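>>> Okay, predicted coordinates and the sequence, questions at the end:
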Amino acid sequence: MATQVTGDGGAGRRGFSTRQLHERAAGAAPTARATPIYLTAGFEFDEYEQAAAHFGEGRGYAYTRIGNPTVEAVEHTLAALEGGSQALLLSSGQAATSVALLSLLESGQHVVSSTHIYEGTRGLLRDNLSRLGIGTTFIDDIDDVDAWEAAIRPETRALFAESISNAANRLVDIPALSDVARRHGIPLVIDNTFATPYLVRPIEQGADVVVHSASKFLAGHGSVLGGAIVDSGRFDAERSGHLFPHLIAPGRGGLPSIAERTGGDARIAYARESVAPRLGPTPSPLNAFLIGQGIETLSLRVERQSANALAVAQWLDGRPEVASVDYVGLTTHPDHALAGALLPDGFGSVFSFTLRADGDGDAAGTARRFVEALEVFTHMTHLGDVRSLVLHPASTSHAFLSPDERAALGVHDGTLRVSIGIEDVTDLIGDLAQALSVAADVGVAVVA
């Protein structure tokens, strides 16, 4: 049926289809205590000149891929918690790492990385960035600061490591590495996903850039994906500008360079203006809101998770069915002394342990029986959840590495990674105990 046209043009006389789109209450929005969700692709300009001011000077909001109030509220909180100058929220942790590195590196350049990193990051460095002409040297003995310095070349533009590694729970001496990076005028980039800013703040330890998978501990509920970059704001154009000419080069049309416009925030400004919006890993404002809600209870969760993890690790360490426990909170861990200095509020909640093989020498079979017998632990690819999780790295996250490569990372056929949640610790230990009993009960003796 055709819409009746009144010819009057007044708001009250507009057609039904027009009114259902445009009728809304006038006036300022009320002030909400919780962060409002601006679930919109774009924003209206109040006046003609406002559009030009946004595109010319970056004022206000125009399009959520470029900026959104919900996203910016979470960025502000993250920067404050990490002790950084600015944060940039992205659609995933992998996006955060990619954008951070691509903001620093170009073809012909080089990064020095810890061997003990997330396999997705290793793949990014070995397979994807290498295709762009960016090389990587991996450091196996990560506590050897001289090895890090020796690996730096004239074309090196970043050092990369994890504060607490996956899966052997290794630590790096952040202050020592930051000294190395500073001597060469290049940034130290730390993935702080496992530790969270509650346990360690790498920027306060001298790091320059921090990345997170916000899907993990920051959100905490396992409902959304997200990632974040936090920058120290300490970019020194006079000292390091020649290494990063894209940050000091004049803008198009003779405009000031990013460094001239933003000073010490040049790195993250470049990531925000030139890398993230063009590659497009934009976070949903709804996801940003849910990450922000999770952050509000971060300290409570991580404190409980760390306490539970220490109790579980100590219990596993005394079990005859368990060959080893890689948890930095144990005095037997090679990095325990360093953990005392870097992690005064807890040792984190993600670690691995290795089951002994059964009488037939089948450690993988023992691990499978163990996982299938668990009732409280959830079997899934995730970590940092309020729920306790378990995964068998050799058949999942590390499946495409050679046996020697897996062994170098502390991943064996009987190795299991756990992410300890906030459940009652007696229930967690009880679940592990009954699963160990089932795993060993196959009619053969467990090999001591």
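That came through, no problem.
>>> Only C-alpha atoms from now on, for both contacts and neighbour counts.
Noted.
>>> Report the contact partners of His54.
60-62 (C-alpha atoms under 8 Å, 6 or more residues apart in numbering).
>>> Pull up the gap between it and His333, please.
To His333, His54 is 53 Å away according to C-alpha to C-alpha, to the nearest Å.
>>> Figure out how far stretch 126-134 is from the centre of its chain.
Distance, stretch centre to chain centre, for stretch 126-134: 21 Å (C-alpha atoms, centre = their mean, to the nearest Å).
>>> now for the longest helix along the chain, which elements pack on it?
Assignment by DSSP state H gives helix 298-317 as the longest helix of the chain. Other helices and strands packing on helix 298-317, by 3 or more C-alpha pairs under 8 Å, 6 or more residues apart in numbering; DSSP states H and E, are helix 196-199, strand 322-326, helix 425-440.
>>> Next one for the comparison:
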Amino acid sequence: MTDRKLGFDTLQVHAGTEPDPTTGARQVPIYQTTSYVFKDAAHAARLFNLEEVGYIYSRLTNPTVMALANRICALEGGAGAVTCSSGHAAQIMALFPLMMPGCNVVASTRLYGGTLTQFSQTFKRFGWSAKFVDFDDFDAVRDAIDDNTRAIFCETIANPGGVISDLDALGAIAKSAGLPLIVDNTTATPYLCNPIKHGATLVVHSTTKYLTGNGTVTGGCVVDSGTFDWATSGKFPSLSEPEPAYHGLDFVDTFGPAAFTFHSIAIGLRDLGMTMNPQAAHYTLMGIETLSLRMQKHVQNAREIASWLEGDDRIEAVTYAGLPSSPYYDLQTRICPRGAGALFTVALKGGYQACVDTVAKLELFSHVANLGDTRSLVIHPASTTHSQLTEAELIKAGAGPNVLRLSIGIEDANDLIADLDAALS
């Protein structure tokens, strides 16, 4: 491909792919294979010793899956990327090279409910822990960092409330502390925000959501900026010290800016096995081809519907950061200048029961545990995705008992408003 800097719309169609060299197939083929024939014993040995890049076994690498990783990497402006089986897998993959028993992550209180559970409960099984902090309070973030902290974690546009994280400020805090900033960019997508430009070290995605865009397959991705020095502090020995499984190979010395990505494939996927299947990668590649077009419509609809809801007497509050009344409006114009996404919450004056009744009456909005689909989706977090939290924790997470989460699709906005109006009656 040309060395000329390409625009987003071109990259989402072409990045990471070329016509198939054997058949000339223009769309990326689904390489539905577990293994690959080696040229000879020496070739196999070089691959296994990481002396040559190539395909060994599809738990590690696969041409279809690698094409997807390369495309997402190009859209995010990273140095390397690795895909995996889900967004939750991507979070573990991002932290796995960084953490040891006794280490902690400083994390935002405003995270997807499943992430809160993973960080607060499942981490304990690894000997890890998480410190949850209001990321609007930068002093609190600084104070939470200690000698055992290995990363700072947030979402660009927080799920469920649509709150915008000040990535510039958080990136500066992370840099000052010598720590990587990990940003979940699922709800913004690289079309609305490039976290690496704002100081992020690693970007994670649930590709299940907007990148695929059609609710067909699960997947995850970790993009490395390639800019973090993993060696200086001595806090990341998995990357900066000899690796016994590869005859003492040092990932930083050997692979430089690609150290994290190679480690994630050669050790993360090898041992954790959270592999994306090639058919899922194919669906996501096709979805990404229309990402910018879909996101423009998502944002347009979300603005219109959030404005209508804000003016309705049955509504207590709307959290959409794209509304001029939002306390995050100015931040949104800096962090996500193309729009505040299409995920937000709405609090109903009728409380918990009104939420349950409204969900039951909606017809165009599908009641599902997903977001980022072309279809509009709704869920009541307090009784589903965030149900494991206490009421105080629900409110901190922006998912109180009277709150519905809306994921606005690309249908006709007037039809969606009519559906909401009828259900709220």
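Structure received. Because the structure is predicted, anything quoted here is derived from the model rather than measured.
>>> where does the TM-score land?
After superposition, the two chains reach a TM-score (TM-score structural alignment, normalised by the length of the second structure) of 0.92; 403 aligned residues with a C-alpha RMSD of 1.4 Å.
>>> so where is the longest helix of the first structure in the second structure?
Aligning helix 298-317 of the first structure against the second structure (TM-score structural alignment) gives residues 291-310.
>>> With stretch 97-111 of the first structure instead?
Going by TM-score structural alignment: stretch 97-111 of the first structure matches residues 91-105.
>>> Return the distance of that stretch from the chain's centre.
Relative to its parent chain, stretch 91-105 of the second structure has a centroid offset of 17 Å by C-alpha atoms, centre = their mean.
>>> One more: stretch 339-359 of the second structure?
With C-alpha atoms, centre = their mean, you get 23 Å for stretch 339-359 of the second structure.
>>> which parts of that stretch are buried?
339-348, 352, 354-356, 358-359 (16 or more other C-alpha atoms under 10 Å).
>>> Which ones among these map onto helices?
The helices, defined by DSSP H, take in 352, 354-356, 358-359 from these.
>>> Quick check: the farthest pair among the residues you listed?
Within these, Tyr352 and Val359 form the most distant pair, 11.0 Å apart (C-alpha to C-alpha).
>>> anything in contact with each of the two?
Counting by C-alpha under 8 Å, 6+ apart, nothing touches both Tyr352 of the second structure and Val359.
>>> ok, now how distant is Thr156 of the first structure from Arg122 of the first structure?
Taken as C-alpha to C-alpha, the span from Thr156 of the first structure to Arg122 of the first structure is 17 Å.
>>> mean shift between the match of helix 298-317 of the first structure and the first structure?
By mean C-alpha distance after the TM-score superposition for the first structure, the fitted stretch 291-310 of the second structure averages 0.4 Å away from its aligned residues in the first structure.
>>> now that stretch: how far from the chain's centre is it?
Distance, stretch centre to chain centre, for stretch 291-310 of the second structure: 20 Å (C-alpha atoms, centre = their mean).
>>> For that stretch, list every residue counted as buried.
291-292, 294-303, 305-307, 309-310.
>>> Using JSON lines, lay out the helices and strands packed on helix 298-317 of the first structure together with distance to Ile152 of the first structure.
Output for those, formatted as JSON lines (distance: least, C-alpha to C-alpha, whole Å):
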{"stretch": "helix 196-199", "distance to Ile152 of the first structure": "28"}
{"stretch": "strand 322-326", "distance to Ile152 of the first structure": "29"}
{"stretch": "helix 425-440", "distance to Ile152 of the first structure": "44"}
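>>> now these as JSON lines including distance to Glu149 of the first structure and mean neighbour count?
Formatted as JSON lines, those follow (distance: least, C-alpha to C-alpha, whole Å; neighbours: other C-alpha atoms under 10 Å):
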{"stretch": "helix 196-199", "distance to Glu149 of the first structure": "27", "mean neighbour count": "22"}
{"stretch": "strand 322-326", "distance to Glu149 of the first structure": "27", "mean neighbour count": "21"}
{"stretch": "helix 425-440", "distance to Glu149 of the first structure": "43", "mean neighbour count": "18"}
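>>> Out of these, which is closest to Gln109 of the first structure?
That would be helix 196-199 among those, by C-alpha to C-alpha, at 29.6 Å.
>>> quick one: secondary structure of Ala158 of the first structure?
Secondary structure of Ala158 of the first structure, reduced to three states by DSSP: H, G, I helix; E, B strand; the rest coil: strand.
>>> you'd agree it is up against Val111?
Yes: between Ala158 of the first structure and Val111 there is a contact at 5.0 Å, judged by C-alpha atoms under 8 Å.
>>> Show me where the stretch 151-300 of the first structure has its strands.
With DSSP state E, counting those that start in this stretch, the ranges of strands along the stretch 151-300 of the first structure come out as 156-162, 188-191, 209-213, 227-231.
>>> of all these, which lies closest to Phe138 of the first structure?
Of all the strands of the stretch 151-300 of the first structure, strand 156-162 sits nearest to Phe138 of the first structure, with 9.5 Å by C-alpha to C-alpha.
>>> starting at the chain centroid, how far to that closest one?
Its chain's C-alpha centre and that of strand 156-162 of the first structure lie 15 Å apart, by C-alpha atoms, centre = their mean.
>>> what's the mean deviation for it versus the second structure?
Looks like 0.4 Å for strand 156-162 of the first structure (mean C-alpha distance after the TM-score superposition for the first structure).
>>> okay, and that strand goes to which residues in the second structure?
Using TM-score structural alignment, strand 156-162 of the first structure pairs with 149-155 in the second structure.
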